[in-house]
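1. quick one, fold the following:
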Amino acid sequence: MQKPSRNPHRRLPAFVLPLLAALLPLATDVTAGELMVGNKSADSVWFLSLEDGRRTAVAQTDAGPHEIAVSPDGRRAAITNYGAGTPGHTLTVLDLAGAATPRTIDLGPHGRPHGVRFLPDSRRLVVTTEASGHLLVVDLDAGADDDPIEAAIGVGEGVGHMVALSDDGSVAYVSKIAAGTVSRVDLAKARKTGERTSGEGAEGIAFRRGHGELWVSNRAAGTVTVHDPVSLEVLHTLESPGFPIRIVFTADGRHALVTNARAGELAVFDADSKSRVATVGLLREDGEYRDTLLGRDALPIGVIADPQRPRVYVAISGADEIAVIDTGDWKVVDRWATGREPDALGVAE
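-> The predicted structure follows:
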């Protein structure tokens, strides 16, 4: 396998990058689908062909794109612009069908937007805002003169970071890093109805669809907790040392995938037995991963399971690439180049 370029634009002057992005189409008709990659230090989203990882399009965002959500109907994506030195206050909305230009939604006083999920209607979404301690319900189709924020629900202190939704979208769950807790939010009543300890550094969060289980990765505790979705009681605690930072499920709900950032690995759990069935090493053995520009080691963070193919994609932040994993034998089969500091991932079919 030919070694990919780790950073194809590293030596280009900063002012050239927006010009190059403008020359690339925002959306393309790619039958195989595309992987969307949010590049936090490049303020961009790259579209990579799921056939071979080649870049097909670039969309510019505001500073610090941290998370990506694709609507259930597959027609648009929303990106949270967390900001860098200055808190961000916006979402970038992309039309994946290519019929409309990208647009920006201002969240007003609600800064540091991060976790984001679309509601089932594909029109509204929920987003956490760390700076204001809220979970927002945002209407993407609000009129030009209307406030897009349909509800601002206080979730309290503790750094509400990521968000997950129940199967029917009526309940949201927010992980709090500093508090080490998970909160339950009734969206119809627009209020928080419960909060319970999960583990120190609670961050990654995912709802196992069709099974009524809420899973949380607690990065400082090195654990994954499985919760009852109503009481938030901890039903199981799984060991996952090495800074478990994100958690997602495969499309069939059979496996839970956890990126252990400092361990440089993907932990694979059988969701029924609650046991680890595979560990995928993600860092190269050639020592190339030390990033002298960022002054940090490469860390696997963002992860997503392909909904139609037996593959998983992991963003290696600090190494500027995606590790492509075959779920048949849980091995890395390819590496695709990205922009600076990839993290957020989405699949556009």
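
2. going by C-alpha atoms from here, please, whenever you check contacts or count neighbours.
-> Noted.

3. tell me who's in contact with E288.
-> Applying CA atoms under 8 Å, 6 or more residues apart in numbering to E288 gives no contacts.

4. do the same with L96
-> Applying CA under 8 Å, 6+ apart, the residues near L96 are 27, 74-77, 348.

5. now, the most widely separated pair of those?
-> Greatest spacing in those, by CA to CA: A27 and G74 (12.8 Å).

6. could you list which of the contacts of L96 belong to strands?
-> Among the contacts of L96, DSSP state E puts 76-77, 348 in strands.

7. among these, which one is most surrounded by other residues?
-> In terms of neighbours by other CA atoms under 10 Å, these top out with A77 at 24 neighbours.

8. ok, that residue to L140 distance?
-> If you measure A77 against L140 using CA to CA, to the nearest Å, the figure is 11 Å.

9. again with G38
-> Counting by CA to CA, the gap from G38 to L140 is 20 Å.

10. between the two, which is the more surrounded one?
-> Ranked by neighbour count (other CA under 10 Å), G38 and L140 place G38 first, with 34 against 18.

11. helix/strand/coil for that one?
-> Under DSSP: H, G, I helix; E, B strand; the rest coil, the three-state class of G38 is strand.

12. want to put them side by side, so please do this one too:
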Amino acid sequence: MKRLKYILILFVVLCSVLFLSIIVVRLPSYSIQTSGKLYIVSKVSREVQVFDLFTGKNIAEIPIDMFSHEAITTLDKNNVVLTNYGSTNGNTVKVVNTKTNILEKTIELKENIRANGIVAYPEPNKVGVIDYVRNTFFVLNVKTDSIEKRIQTKQEKSHLVVIHPYKLIAYVTNINSGSISVIDLKNNRVIKIIYCGVGRKGIDITPDGSEIWVTNTKENSMKIINTNTYEILDTFSTGDEPLKLKFSIDGKFCLVTNAHEGSIYVYDQQSKKKIKSIMLHGKNTLLERILYHTPRPVNILMHPNGLYAFVSNSNANKIEVIDMKTFKVVSTIGTEKVPDALVFVE
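-> From the prediction side, this is the model:
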């Protein structure tokens, strides 16, 4: 009996040590100082967390009462605008004032619109939004709450969008059609459809506007497209389930989040070669699988100073901070449940 008692005590002690170890290793550890505020949208918690990147402290928590994973700032950075993808109330757009960190307004779009992808429009108080049911790119004025233009993508399940840095041209991914719609925003018409495989997901454009890179979650691949000729320049493999991608501020590198694999791949923009695999804690070893949450990197954002990238690790309720010189995770930010969209404001 004494032996059984000692075994039980030892078992309890070991379980307690393991439990405490799990708690300790999963704690976020923010150790850098840089400028600006990071707005973190947590889908399940239905709120926006405002994190001061210099002090390392949360300075606001803004309830938004909606399931959102796409957000952007207006051109003047005065507002963060959020869409309500994946909900029966997908015709709702919410606007957060970045000066007061208060939910300023809820815009109820009058029609049965399902807003998803969103991008800053190159005019004050305006954003470009994708309606994935009507397959439309529309311009929303968040000051007047009015839709100022609508342009059909002429494809199915339109999803995400980027705008050329120097031209009034938008590029929209279409999941079901396996294509990119190239839209002339000055003349309000589609000027090219680029077919590149069913499963188009993430999209980004090089800072000089010469190329768009597009991921495919069905094929675990990425295509590179020349924006002048619309020619597909290259196709190469990614990790498992490449959701989002983002170019570095100088355009030399492209980071891709592989959600199911739990990794971020770094590609050289000139050579089109993968130069680094950043594996997040949780899948590398058996011990990591015990101690950490299974990683799921989803959204990605670059700091304007070019020094850091921020990656939403949705399963772990953390933001992973990547040093853009070493391509290593150097800090983490604790979040509410299931972080996704990220927005930076100076």
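
13. adding distance to L135 of the first structure, write the contacts of L96 of the first structure out as TSV.
-> Below are the contacts of L96 of the first structure laid out as TSV (distance: CA to CA, whole Å):
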residue	distance to L135 of the first structure
A27	30
G74	23
R75	24
R76	21
A77	19
A348	25
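
14. which single one of the residues you listed is nearest to L50 of the first structure?
-> Of all the contacts of L96 of the first structure, A348 has the smallest distance to L50 of the first structure: 9.5 Å, by CA to CA.

15. and that closest one, what does it touch?
-> Per CA under 8 Å, 6+ apart, neighbours of A348 of the first structure: 33-36, 70, 74, 96.

16. before we move on, back to that, tell me which of the contacts of L96 of the first structure are still there in the second structure?
-> Using both residues aligned by TM-score structural alignment, their matches' CA atoms under 8 Å, the second structure keeps these contacts from the contacts of L96 of the first structure: 74-77, 348.

17. stretch 172-182 of the first structure aligns to what range in the second structure?
-> Here stretch 172-182 of the first structure aligns to the second structure at residues 170-180, judged by TM-score structural alignment.

18. start to end distance for stretch 84-99 of the second structure?
-> With CA to CA as the measure, the ends of stretch 84-99 of the second structure fall 23 Å from one another.

19. for R54 of the first structure, see how far away the residue in the first structure that S312 of the second structure lines up against is.
-> Alignment note: S312 of the second structure maps to A315 in the first structure; criterion TM-score structural alignment. For A315 of the first structure, the distance to R54 of the first structure equals 15 Å [CA to CA].

20. now do the contacts for the corresponding residue of the second structure for A305 of the first structure.
-> Residue pairing (TM-score structural alignment): A305 of the first structure is matched to M302 of the second structure. M302 of the second structure makes contacts with 246-249, 308-310, as judged by CA under 8 Å, 6+ apart.

21. now which residue in the first structure aligns to K157 of the second structure?
-> By TM-score structural alignment, K157 of the second structure lines up with V159.

22. just checking, its match touches K176?
-> Yes. Shown here, V159 of the first structure and K176 form a contact pair, counting by CA atoms under 8 Å, at 5.0 Å.

23. and stretch 232-243 of the second structure, how far from the chain's centre?
-> In terms of CA atoms, centre = their mean, to the nearest Å, the centre of stretch 232-243 of the second structure is found 17 Å from the chain centre.

24. the equivalent of E104 of the second structure over in the first structure - how many residues pack around it?
-> Applying TM-score structural alignment, one finds that E104 of the second structure aligns to P102 in the first structure. The local packing of P102 of the first structure (other CA under 10 Å) involves 18 other residues.

25. which residues touch P102 of the first structure?
-> Residues counted as contacts of P102 of the first structure (CA under 8 Å, 6+ apart) are 59, 92-95.

26. in strands only, show me these.
-> Using DSSP E, the members of the contacts of P102 of the first structure that fall within strands are 59, 92-95.

27. ranges for the helices of the stretch 1-150 of the second structure?
-> Assigned by DSSP state H, counting those that start in this stretch, the stretch 1-150 of the second structure shows helices spanning 2-26.

28. that older thread, of V159 and K176 of the first structure, who's got more company?
-> Per other CA under 10 Å, whichever of V159 of the first structure and K176 has more neighbours is K176, with 30 against 25.

29. that one reaches G199, doesn't it?
-> No. K176 of the first structure is beyond contact range of G199, at 9.7 Å (criterion: CA under 8 Å).

30. measure V116 of the first structure to E157 of the first structure for me?
-> Taking CA to CA, one finds V116 of the first structure at 18 Å from E157 of the first structure.

31. same drill for these two, tell me which one is more crowded.
-> Under the criterion of other CA under 10 Å, the comparison of V116 of the first structure against E157 puts V116 first, with 28 against 14.
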